[in-house]
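> predicted model follows, preceded by the sequence.
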Amino acid sequence: MSTEHETAREQSAAALHSAVAGYLDHLAVERGLAANTLSSYRRDLRRYLEFLAGRGVDSLAAVAESHVTEFLRRLREGDADHPPLGGNSAGRAVVAVRGLHRFALREGLAAVDPAGGVRPPTPARRLPKAVSLEAIESLLGAVPGEGAPRSLRDRALLELLYGTGARISEAVGLDVDDITRLAPEPAPGSEHGDPAGAPGSDDGVAAVRYRGKGGKERLVPIGRFARAALDSYLVRARPVLAASGRGSSALFLNARGGRLTRQGAWAVLRAAAERAGLSDVSPHTLRHSFATHLIDGGADVRVVQELLGHASVTTTQVYTMVTVDRLREVYAASHPRANAAG
């Protein structure tokens, strides 16, 4: 091999590495990618360069779609130096490679984008995380239903999150007027039902009006436990918290009398989870548990769809998968002929 040819190869390889460095700088400076994500992309692209070098590819111009496709296959299969990657990790690597070639095309470093037609693997469908009823009771029991105003507020917040399946943004966005009562059906022979009363009234059904995604409103009934916690908070705690503020209409108030923020609600849940000895519990865990426990109890999936505010029943049907998995586990553990003899 001539010295000129070797020099040209070295220059091409240097240009390829320079393109990767420029792309990573672009992600860090212009896109503001998180440090952990940037580190993952750097590792993925280093492996991509090693793969290309092993195929004798030393320039952006020499990369073909078949190289990118083979790289993806190698990620999934693994090799002597690397274990096989799951769909999510392989997908991230392909996203990094696609971004590199798109960047090179946009910056005039390459004439074509060989990765544009290569799609990342479809990630495995992640089932919602739900916790047992016993864990929910431990969580709710970790916040006293009596005592200081903030304790009453925290208990009411957590009871409402689990009792109605609310998103945390919906719960902290509530105003006092969003707690209402659905009047009972008129008794036979009467002309009018009783007028709507206070949320704590024994007549009718207490309900909460949520404003979900896209501004869509829905009414969700409030169960007995959440209703009792809300009554205690509204009567004995909220007036004390409100005295520190400027007349906020928010249902849940912070210590200064203003609206409780999402971060504040997160802190309430995190503190209760720590006291209950639970880990990895989020507001969405309560929402998922609400839906899963309803379906476990025989609720129709379309009713759960309405309660959650899902636009499509397809989104809600994932909870039926959780229930089927649970039924399979119970069957395998309980039925005398579920497993082959050892």
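Looks like it came in fine.

> all contacts plus neighbour counts: C-alpha atoms, from now on.
Noted.

> check contacts around Pro123.
Gly87, Asn88, Gly91 (Cα atoms under 8 Å, 6 or more residues apart in numbering).

> and it, which of the three is it?
What DSSP: H, G, I helix; E, B strand; the rest coil gives for Pro123 is coil.

> which residues does Gln317 contact?
Per Cα under 8 Å, 6+ apart, neighbours of Gln317: Val301.

> out of the contacts of Pro123, which is nearest to Val208?
Nearest to Val208, judged by Cα to Cα, of the contacts of Pro123 is Asn88 at 38.0 Å.

> separation between the nearest residue to the closest one once chain neighbours are set aside and Gly99?
Nearest non-adjacent residue to Asn88, counting by Cα to Cα, 6 or more residues apart in numbering: Pro123, 5.4 Å away. Distance of Pro123 to Gly99, computed by Cα to Cα, to the nearest Å: 18 Å.

> try Leu49
14 Å.

> and if you look at His67?
Taken as Cα to Cα, the span from His67 to Gly99 is 15 Å.

> want to compare, so here's the second one:
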Amino acid sequence: MTPDAAMAGYLRHVAVERGLADNTVSAYRRDLTGYVAFLAARGIDDITAVQVPDVTAYLRSIGEEGKSPASAGRMLSSVRGLHRFLIDDRIAVTDPTAEVSPPKLAMRLPKALTIDQVAALLAATSGDDPVRQRDRALLELLYATGARISEAVALDVDDLGEQRSVRLNGKGGKQRIVPVGSYAITAIEEYLVRVRPRFSSEGRSTPALFLGPRGARMSRQSAWLAIRAAAERAKLDVQLSPHTLRHSFATHLLAGGADVRVVQELLGHASVATTQLYTLVTIDTLRDVYAASHPRAR
């Protein structure tokens, strides 16, 4: 089978049998078109003739073109999907990508706010405006629990526990119970008494905890815009992401002496290795303090 025919069969498979989105199929097509062209340049006209050195050379050529490690890894994943499809369809008997590892990604440390910056962010949601009161409850909850924005907006009122806790539904449908601090509890209670009934009356009945002014469940995008608006009012000159409060929650817990496995449970990480990224952040902080404070550190 020619590489072009193999690519066409695989794209048909992911589009029709697997039902992947058009954008995803287009991304596979872009990646595999480059791969097929690379094989043609090497004189390979039978997809089953591809060997490990060919795939390794392809990966090296991607790097020489200036592609980032993340892009190279994605392109290799597309190629790997193609060859596995050929094995599943009994067109090929070996997978030349099985022994090829993607390039290592540079370790990116999560960005966290300082405690003072978090305080300024939360203070920027103060006031009697109903939307501000809702946003304060939301942001206090995000920082108090380390919840993802998607987890927070998916909360129903019944997910609030009686003993200062909240039930979060994480990735893969995994639930976890996370304690909620007094500041967040106070903000949520004020929102439930003063704001939510007003918002709820504007729309259909819904169990959602956080509502928009028209009574519908608050969207993830609206929650992210609320964080950005508070940051602008607080004049925080920092780069924010939807996970900023989650990162800050984890970093501040570890800096305060929390065990990494406890933080893992609170964040809902499947592996402690993911949580350990935050320990690198706290070590960097300790190193900075040490360098600034110890008389023989410099």
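Sure thing, it's come through. Just so it is clear, the structure is predicted and the values come from calculations on it, not from any experiment.

> quick TM-score on the pair, please.
With the length set by TM-score structural alignment, normalised by the length of structure 2, the two chains reach a TM-score of 0.77; 292 aligned residues with a Cα RMSD of 3.5 Å.

> structure 2: which residue goes with Asn88 of structure 1?
Using TM-score structural alignment, the partner of Asn88 of structure 1 in structure 2 is Ala70.

> again, but for Ala255 of structure 1
Ala255 of structure 1 maps onto Pro213 in structure 2, by TM-score structural alignment.

> I'd assumed its match was in a helix, is it?
No. Using three-state DSSP, the assignment for Pro213 of structure 2 is coil, not a helix.

> can you report how many residues neighbour Val14 of structure 2?
Here the count is done by other Cα atoms under 10 Å, and Val14 of structure 2 has 19 residues near it.

> if you could redo that for Arg302 of structure 1, that was the one I meant.
For Arg302 of structure 1, using other Cα under 10 Å, the count is 15.

> which SSE is it in?
helix 301-308 (DSSP states H and E).

> which residues does that helix contact?
If you take Cα under 8 Å, 6+ apart as the criterion, helix 301-308 of structure 1 is touched by 164-166, 218-220, 291, 294-295, 311-313, 316-317, 320.

> now the helix or strand just after it on structure 2. Mean distance?
Following helix 301-308 of structure 1 in sequence order, the next helix or strand is helix 313-316 (DSSP H and E). On superposition with structure 2, the mean distance recorded for helix 313-316 of structure 1 (mean Cα distance after the TM-score superposition for structure 1) is 3.9 Å.

> got the buried residues for helix 313-316 of structure 1?
Thr316 (16 or more other Cα atoms under 10 Å).

> helix or strand right after that helix?
helix 318-334.

> and that following helix, how far from the chain's centre?
Helix 318-334 of structure 1 has its C-alpha centroid displaced from the chain centroid by 22 Å (Cα atoms, centre = their mean, to the nearest Å).

> next: stretch 154-170 of structure 2.
The answer for stretch 154-170 of structure 2 is 21 Å, by Cα atoms, centre = their mean.

> now swap in stretch 237-249 of structure 1 and tell me
Counting by Cα atoms, centre = their mean, stretch 237-249 of structure 1 is centred 32 Å from the centre of its parent chain.

> in it, what's buried?
Ala237, Arg238, Val240, Leu241, Ala242.

> please pull up the equivalent of the fourth one in structure 2.
Aligned against structure 2 by TM-score structural alignment, Leu241 of structure 1 finds its counterpart in Phe199.

> so what's the counterpart of Gly181 of structure 2 in structure 1 up against?
In structure 1, the residue paired with Gly181 of structure 2 according to TM-score structural alignment is Ile222. When contacts are counted by Cα under 8 Å, 6+ apart, Ile222 of structure 1 touches Leu160, Gly163, Thr164, Val205, Ala206, Ala207, Val208.

> pretty sure Ser169 of structure 1 contacts Gln263?
No. Assessed by Cα atoms under 8 Å, Ser169 of structure 1 is found out of contact with Gln263, at 10.0 Å.

> neighbour-wise, which of these two wins?
When neighbours are counted by other Cα under 10 Å, Ser169 comes out ahead of the other of Ser169 of structure 1 and Gln263, with 17 against 12.

> how close does the more buried one sit to Arg119 of structure 1?
Going from Ser169 of structure 1 to Arg119 of structure 1 by Cα to Cα gives 34 Å.

> same thing with His5 of structure 1?
Going from His5 of structure 1 to Arg119 of structure 1 by Cα to Cα gives 35 Å.

> could you check which of these two has the larger neighbour count?
Shown here are His5 of structure 1 and Arg119; by other Cα under 10 Å, Arg119 has more neighbours (14 against 10).

> so the more buried one, which of the three states?
Under three-state DSSP, Arg119 of structure 1 comes out as coil.

> which secondary structure element contains the closest residue to it other than its chain neighbours?
Nearest non-adjacent residue to Arg119 of structure 1, counting by Cα to Cα, 6+ apart: Val94, 7.7 Å away. Taking DSSP H and E as the criterion, Val94 of structure 1 maps to helix 87-106.

> by contact count, what packs against that helix?
helix 3-29, helix 35-54, helix 65-77 (3 or more Cα pairs under 8 Å, 6 or more residues apart in numbering; DSSP states H and E).

> for Glu146 of structure 1, find the nearest of the ones you listed.
helix 35-54 (43.2 Å).

> next up, the contacts around the nearest residue to Ser279 of structure 1 once chain neighbours are set aside.
Nearest residue to Ser279 of structure 1, sequence neighbours excluded (Cα to Cα, 6+ apart): Ala273, at 6.7 Å. Under the criterion of Cα under 8 Å, 6+ apart, the neighbours of Ala273 of structure 1 are Leu139, Ala142, Ser279, Val281.

> return the members of the residues you listed classed as buried.
Buried members of the contacts of Ala273 of structure 1, scored by 16+ other Cα under 10 Å, are Leu139, Ala142, Val281.

> so can I have CSV of those showing distance to Val131 of structure 1 and secondary structure?
Shown next, in CSV, are these (distance: Cα to Cα, whole Å; DSSP: H, G, I helix; E, B strand; the rest coil):
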residue, distance to Val131 of structure 1, secondary structure
Leu139, 10, helix
Ala142, 16, coil
Val281, 9, coil
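
> just send those back as a markdown table, with distance to Glu306 of structure 1 too.
Shown next, in a markdown table, are the buried ones among the contacts of Ala273 of structure 1 (distance: Cα to Cα, whole Å):
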| residue | distance to Glu306 of structure 1 |
| --- | --- |
| Leu139 | 26 |
| Ala142 | 30 |
| Val281 | 24 |
